[in-house]
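In: Quick one: sequence plus predicted model below, questions after.
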Amino acid sequence: MKRVNIYNTQPEAYHAIFAVEKYVKESNLQPLLEELIRTRVSQINGCAYCIQMHTQSALKAGESTERLFALTAWRESTMFTSEERAALALCDEITHISNSGVSDDTYTSAQRYFSDEKMAQIITLISLMNLWNRIAVSTKIA
């Protein structure tokens, strides 16, 4: 079944999203952390298109295949730093926000590693990836 192509139908929507992408790319987030977050959100949302795109970007940025393979089980893995684990916990809870929001424990843990500026950048990135995933999955972009 053919679905709407938002880029062709409503290019203004994509221009707005790309403005947020520009903000994220100009932020000072570490490229590997950015790609871990993008990939993890996409895994949770089942967005094959974005998983493929961001695992490839992560590999190009120097990420290991072993860590990418372990990303779905990051809580049980010892391959991720405490800082990455704090960001991934935030990522999981924001992506599943309807379950119970973002817990104070998760938020406080992330604040141990990230300044308010970085927290804002990470929350924006997670929210942006959820938007991209919802567009890709609902319109079957891949």
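Out: Now that the structure is in, tell me what you want to look at.
In: Going by C-alpha atoms from here, please, whenever you check contacts or count neighbours.
Out: Will do.
In: and the longest helix along the chain, what does it pack onto?
Out: Secondary structure of the chain per DSSP state H: the longest helix is helix 116-139. Contacts defined by 3 or more C-alpha pairs under 8 Å, 6 or more residues apart in numbering; DSSP states H and E place helix 116-139 against helix 11-26, helix 31-45, helix 48-60, helix 82-95.
In: so who does L36 touch?
Out: Applying C-alpha atoms under 8 Å, 6 or more residues apart in numbering, we find L36 in contact with H54, A58, L68, L71.
In: Alongside the first one, take a look at this:
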Amino acid sequence: MKLRLDYREANPAALQALIKLEGTAMQMNPDKTLYELIKIRASQINGCAFCLDMHTTDARKIGESEQRINLIVVWRETPLFTEKERAVLALTEALTLVANAGVPQEIYEEVRKHFTEAEYVGLIMAVNAINSWNRIAIATGMFPGCYEA
């Protein structure tokens, strides 16, 4: 595989904008496990191998189990995720696939059972951040290890 282009070199301002968005989203979402669940699920949906590799690795580093990492893709079919995590995963899917049905009221209400208004906005920012990273990675042909070669 070959990287199409290194966006970091081609347009450093783009990288800085995404880093700023990522930093803001991270500050708004102090729960690292939830943050990685968002990143993994959105990257699965978007088919971003680079980001999926990165965030499953990051999840392992913070103690996430292989079983849960492997089953995020089918989170509805397993009891391994809490109600709060399920709400976040549902929101992640709805926002990542926003053109399909928007964010249904029932997803909003379930998320709001667990999160304040400010935290809800933080979750939206986290989903937006990973979707932006996914789109950069996919559009430029990034793949696991592409910057190591």
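Out: Received the coordinates, thanks. Because the structure is a prediction, the values reported are computed rather than measured.
In: Could you identify the buried members of the contacts of L36 of structure 1?
Out: Taking 16 or more other C-alpha atoms under 10 Å as the criterion, what is buried in the contacts of L36 of structure 1 is H54, A58, L68, L71.
In: contacting residues for the first one?
Out: H54 of structure 1 makes contact with E35, L36, R38, T39, according to C-alpha under 8 Å, 6+ apart.
In: so which of the residues you listed persist in structure 2?
Out: Among the contacts of H54 of structure 1, the ones whose aligned partners also touch in structure 2 (both residues aligned by TM-score structural alignment, their matches' C-alpha atoms under 8 Å) are E35, R38, T39.
In: still on that earlier bit, closest one to P11 of structure 1 out of the contacts of H54 of structure 1, please.
Out: Checking the contacts of H54 of structure 1 against P11 of structure 1 by C-alpha to C-alpha gives R38 as the nearest, at 22.8 Å.
In: Pretty sure the closest one sits against I126.
Out: Yes: here R38 of structure 1 lies in contact with I126, judged by C-alpha atoms under 8 Å, at a distance of 7.1 Å.
In: Onto which residues of structure 2 does the longest helix of structure 1 map?
Out: Alignment note (TM-score structural alignment): helix 116-139 of structure 1 is matched to residues 117-140 of structure 2.
In: Which positions in the matching stretch come out as buried?
Out: 119-120, 122-131, 133-134, 136-138.
In: How about stretch 93-112 of structure 2?
Out: E93, A94, L95, T96, V103, I107, Y108, E110, V111.
In: for stretch 65-85 of structure 2, same thing?
Out: R68, I69, I72, W75, F81, K84, E85.
In: I figured the fifth one hits V74, correct?
Out: No: assessed by C-alpha under 8 Å, F81 of structure 2 is found out of contact with V74, at 10.4 Å.
In: Perfect, I'm done here.
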